[in-house]
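Chemist: Provided below are the primary sequence and the corresponding predicted coordinates.
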Amino acid sequence: MLLRERQTKEGLLVSVCDDECLGEVYEDGEVSLDVTEAFYGGDDAEATDADGVVESLRRASVANIVGERSVSVAIDAGIVDESRVLSIDGTLHAQLVRM
């Protein structure tokens, strides 16, 4: 899984995706999910395991999570509610916002 953290004025923004999702575009009707290198990858992204994803998501103010493995890790850790996960063109996507 690829993990990227960015500090913003609103808090920690975390993006996580399964490696094979990077660079893909998923579409379902009017909904489109573009898993760009600029947002999910780049020099600041690092390959990590489930423990690294969970640790980062627990500190996140906002998170975007794409892919079966990445979203499943967030669900299994109790960070994301499975009933709130979207499936776009067969690919899982979840967002997290802490207020």
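Modeler: Received the coordinates, thanks.

Chemist: Every contact and neighbour count from this point should use C-alpha atoms.
Modeler: Fine.

Chemist: got the contact list for the residue nearest the centre of the chain?
Modeler: By Cα atoms, centre = their mean, the chain has its centre lying nearest to I65, at 1.6 Å. Residues in contact with I65 (Cα atoms under 8 Å, 6 or more residues apart in numbering) are 15-17, 71, 93-95.

Chemist: ok, structure two:
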Amino acid sequence: MIVNERETPEGLLVAVCDADVLGERFEGDGVTLEVTEKFYGGEAVDEAAVVDSLARATVANIVGTRAVDLAIEEGFVDEANVLEVGDTKHAQLLWM
């Protein structure tokens, strides 16, 4: 998986995606999702590093079946709130 972390005035923004969806475009049910290098491109990491990044995130965008499933398994995302866009999954996380 690929993780990109950015510090913002509001906190840590984390973008996570499966490596195989980077650069892809997904469409479904009136939704278009582009997994751009500019936003999602970052460092290839293992699952433990993804979990660490998500644990520190204020906001996270997660794309890809493997990445979203990991976020669900680790309790960051409720499966009921996951979008299926084309052939992939997308979830967002916001701690308030």
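Modeler: The structure has been received and is ready for your questions. All values derive from a computational prediction rather than experimental measurement.

Chemist: TM-score of the superposition?
Modeler: The TM-score (TM-score structural alignment, normalised by the length of structure 2) is 0.97; 96 aligned residues with a Cα RMSD of 0.7 Å.

Chemist: returning to that earlier point: now, which of the contacts of I65 of structure 1 lie within helices?
Modeler: V71 (DSSP state H).

Chemist: Name the nearest of the contacts of I65 of structure 1 relative to D28 of structure 1.
Modeler: The closest of the contacts of I65 of structure 1 to D28 of structure 1 turns out to be H93 (Cα to Cα; 12.3 Å).

Chemist: which residue lines up with the residue nearest to the centre of structure 1 in structure 2?
Modeler: If you follow I65 of structure 1 across to structure 2 using TM-score structural alignment, you land on I62.

Chemist: which element is that match on?
Modeler: strand 59-63 (DSSP states H and E).

Chemist: Now that strand on structure 1. Mean distance?
Modeler: Following the fit onto structure 1, the mean deviation recorded for strand 59-63 of structure 2 is 0.3 Å by mean Cα distance after the TM-score superposition for structure 1.

Chemist: how distant is that strand from the center of its chain?
Modeler: Offset of strand 59-63 of structure 2 from its chain centre (Cα atoms, centre = their mean, to the nearest Å): 3 Å.
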